[in-house]
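Undergrad: Sequence and computational prediction follow.
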Amino acid sequence: MSFYEKAANSHPSLQRGMVWCAVCGRSQRTDAAGSLQHGWPKCCGFTMTIDSPEEREAYAKARGE
């Protein structure tokens, strides 16, 4: 197992293989190991996030936003 495969298996958010655009909300399946090695997907000019919209909403509530 490569370093990138180990890293991709290190967190559930990476393991699910999905990323989201924080600007437009588009989602995309991704190979986390490949993305870590060759570059993360981008959308609307920004790097896509491994945090789902629901997770981002919960983080914002926890911060009081």
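TA: That came through fine. The shown structure was predicted, so the numbers you read here are calculated from the model rather than taken from an experiment.

Undergrad: drop to CA atoms for contacts and neighbour counts, all remaining ones
TA: OK.

Undergrad: And the strands in this structure, which stretches?
TA: 18-20, 27-29, 42-43, 46-47 (DSSP state E).

Undergrad: adding another structure so you can compare the two:
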Amino acid sequence: MMCQGLHDRLAASHAKLMRGLVWCRSCGRSTRVDPAGALRHGWPRCCDATMTIDAPDERGTPS
């Protein structure tokens, strides 16, 4: 039996990570990611910022 690595366990620990989608807060672009790979090698960036796991409809409005 293969031992699951830390990045794989972290990626499987949250529903938003497990769906494998990230969004740019600036331009709205979305892209598919391998969450364990992104945790291991670096998170995707767009518009000079790190992309978010929060879908546009899941984000709260700033106060």
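TA: Here it is on my side, so go on. This one's a predicted model, so the numbers in the text were calculated from it and none came from an experiment.

Undergrad: overall similarity of the pair, as a TM-score.
TA: Here the TM-score for the pair of chains, by TM-score structural alignment, normalised by the length of structure 2, is 0.91; 60 aligned residues with a Cα RMSD of 1.0 Å.

Undergrad: re the thing from before, got the strands of structure 1 as CSV, with mean neighbour count and distance to Tyr59 of structure 1 columns?
TA: As requested, the strands of structure 1 are exported to CSV (neighbours: other Cα atoms under 10 Å; distance: least, Cα to Cα, whole Å):
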stretch, mean neighbour count, distance to Tyr59 of structure 1
strand 18-20, 22, 15
strand 27-29, 14, 19
strand 42-43, 15, 21
strand 46-47, 14, 19
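
Undergrad: Dump the ones you listed to JSON lines, plus distance to Ser2 of structure 1.
TA: Formatted as JSON lines, the strands of structure 1 follow (distance: least, Cα to Cα, whole Å):
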{"stretch": "strand 18-20", "distance to Ser2 of structure 1": "20"}
{"stretch": "strand 27-29", "distance to Ser2 of structure 1": "21"}
{"stretch": "strand 42-43", "distance to Ser2 of structure 1": "24"}
{"stretch": "strand 46-47", "distance to Ser2 of structure 1": "24"}
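
Undergrad: what's the counterpart of Cys43 of structure 1 in structure 2?
TA: Structural correspondence for Cys43 of structure 1 with respect to structure 2 (TM-score structural alignment): Cys46.

Undergrad: Was I right to think that match contacts Cys24?
TA: Yes. Cys46 of structure 2 is within contact range of Cys24, at 6.0 Å (criterion: Cα atoms under 8 Å).

Undergrad: which one in structure 1 is aligned with Cys27 of structure 2?
TA: Using TM-score structural alignment, Cys27 of structure 2 sits opposite Cys24 in structure 1.
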